[in-house]
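> this one's structure only:
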């Protein structure tokens, strides 16, 4: 079996497109197509289904990629490190995730890899949208607060974080815990809620888990950045549901307080996602391992 065909197959499987794979391999698209057809003929099985945009792997292709990737990537690393004398971290990685997670947790965890030569290009945005971009090949790795469900992606749970209902200290006086415990969500009906989207995703999750209800709608203030939401909370504009890690400093210095302590606090899980087959690529494996290691302390 020609290793060139297998390398081309793995590139197409990871890229989800003959065109993107051709760019990565510095080949023409017809050459990539011909090599995939040759490999399919040799093994007697279809590897990809052609779509209007790109391709999707068959189950045979997924199984083949899972078996091949660690070995081909190891050969690539040996060639780069031992024969060419290059560092496996000498790559550019397109990383994506929500702004507050990337800024507070992910980038500090990767500082050492950047010093060693890894180049990062970062895209910020909602987890769901970024996972679609990962599947389409626009990103290499995504940290998300949404469980990846797209076909062709693999993910690892990094850490759990608690959702908390917070406000400035004045709101704790106006909304004593006993009132919320007695009256439930109705105690909050006339209180301005601050969110990062019109959908109030975090508030909806909290209200559903804690009160079995929906939050007041619409939000009084919408700003598409949870760090800005926290700033508005500290200024006294209203209350908000935030991940505890984001507001831990504000809770510690007293500029924000938790307004309610449910018996079972709602949790969110952070995931790191890659395209199937890519976790064995040396530079991505280093990055993935570093995030998993640091997540134990989050």
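Right, received. Where do you want to start? Being a predicted model, the structure only gives us computed values, none of them experimental. Residues are numbered from 1 along each chain as shown.
> When you work out contacts or count neighbours from here on, use the C-alpha atoms and nothing else.
Noted.
> burial of residue 154, as a residue count?
Counted with other Cα atoms under 10 Å, the neighbours of residue 154 add up to 17.
> And for residue 174?
Neighbour count of residue 174, defined by other Cα under 10 Å: 10.
> How much space separates it from residue 187?
10 Å (Cα to Cα, to the nearest Å).
> Comparison target, given below:
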């Protein structure tokens, strides 16, 4: 390893030192691996091959003289030194990334926002329309919570609306709003469950009605069964479709029943094209969280979008 004199090195907590002229690409690669927890997962996010990511991490470890990650069969676990280095390097690197991605005229870079497609369409984009007309630029993506949070860790998103709070303390998040879930079907199925005694009778009656969902593992329906009925769902889906909009359409057309956010099917319930099959005293709720990538405070438009969403969500 090349000898580095004290005036050429920067101390890192824990006694290790990194050359001041170290390639920023090594630190960017380190931060991406640290955030996603895997050399393999970090590679496509960085536009690199997995061997290149491995080589860059080894080069940085040679500079520190200590190991940064413990290699596991699946993923990489940060060492205490990696936690210390990430705490010091994340904010400056994120701020530098914001400068590099935005124009030098002083105008803020676009805000990269992601979350569930249905919520973005029905609630989020309408709430942000005034900001857009005022000059804020948005880059919006949709998807499931876990992949979106991992992409946020890697720097692809600034804000993510998540259906569950991310684990760990590395990502700041705040509760945004609560979604109420409702058990619904087309009116043609309502007579089949009307008069079913308590939860056991209703669950038994629903076994003869097809279940429509957006995912094979039935996340929303399983949660409803656990919270509303206190039991595990044993039914398999009869129809799976790409998103909740498609679930609403299929259920309203008479394909079967499903569990949906009330906000997404309220108009159908009011119009009578969907019927409420269950009305518990305490409807099941799910809290949505707004997750912000560390370092994005340097972009004032990220703060404007974040604060606007938190204010708008009070009426959702």
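Good, I have the coordinates. Please read all numbers here as calculations on a predicted model, not as lab measurements.
> where do the helices sit along the stretch 1-150 of structure 2?
For the stretch 1-150 of structure 2, helices defined by DSSP state H, counting those that start in this stretch occupy the ranges 24-36, 39-46, 50-64, 80-101, 117-119, 125-133, 145-153.
> contacts for the last one?
It refers to helix 145-153 of structure 2. By Cα atoms under 8 Å, 6 or more residues apart in numbering, the surrounding residues in contact with helix 145-153 of structure 2 are 32, 35-36, 45, 114-116, 142, 157-164, 166, 171, 293.
> Kindly recompute the last result at 6 Å.
35-36, 162 (Cα atoms under 6 Å, 6 or more residues apart in numbering).
> Now restrict these to buried residues only.
35-36, 162 (16 or more other Cα atoms under 10 Å).
> circling back to that earlier point, a markdown table for the helices of the stretch 1-150 of structure 2, including distance to residue 276 of structure 2?
Below are those laid out as a markdown table (distance: least, Cα to Cα, whole Å):
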| stretch | distance to residue 276 of structure 2 |
| --- | --- |
| helix 24-36 | 41 |
| helix 39-46 | 43 |
| helix 50-64 | 51 |
| helix 80-101 | 47 |
| helix 117-119 | 20 |
| helix 125-133 | 27 |
| helix 145-153 | 27 |
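> I'd like to know which of those is closest to residue 256 of structure 2.
helix 117-119 (20.4 Å; Cα to Cα).
> Report the aligned residue range of structure 1 for that closest one.
Alignment of helix 117-119 of structure 2 against structure 1: residues 99-101, by TM-score structural alignment.
> what's the offset of the matching stretch from the middle of its chain?
10 Å (Cα atoms, centre = their mean, to the nearest Å).
> And for stretch 203-222 of structure 1?
24 Å.
> Can you give me the end-to-end span of it?
Terminal-residue distance, stretch 203-222 of structure 1 (Cα to Cα): 12 Å.
> That one: which residues count as buried?
203-207, 209-210, 215-216, 219, 221-222.
> Can you tell me which of the buried ones among the contacts of helix 145-153 of structure 2 is nearest residue 97 of structure 2?
Using Cα to Cα, those come closest to residue 97 of structure 2 at residue 35, 15.4 Å.
> In contact with that closest one, which residues are there?
153-154.
> and the gap between whatever residue of structure 2 lines up with residue 86 of structure 1 and residue 28 of structure 2?
Aligned against structure 2 by TM-score structural alignment, residue 86 of structure 1 finds its counterpart in residue 106. Applying Cα to Cα, the value for residue 106 of structure 2 to residue 28 of structure 2 is 24 Å.
> more neighbours, these two?
residue 28 (20 against 8).
> Alignment lookup: residue 213 of structure 2 to structure 1.
Using TM-score structural alignment, the equivalent of residue 213 of structure 2 in structure 1 is residue 195.
> what's the neighbour count on that match?
Residue 195 of structure 1: 29 neighbours (other Cα under 10 Å).
> Please verify my assumption that it contacts residue 222.
Yes - using Cα atoms under 6 Å, residue 195 of structure 1 makes contact with residue 222 at a distance of 4.9 Å.
> State the helix or strand in which residue 156 of structure 1 lies.
With secondary structure defined by DSSP states H and E, residue 156 of structure 1 is part of strand 153-167.
> so that strand corresponds to what in structure 2?
Using TM-score structural alignment, strand 153-167 of structure 1 pairs with 171-185 in structure 2.
> Could you measure from residue 251 of structure 1 over to residue 9 of structure 1?
On the measure of Cα to Cα, residue 251 of structure 1 and residue 9 of structure 1 end up 51 Å apart.
> Much appreciated, bye for now.
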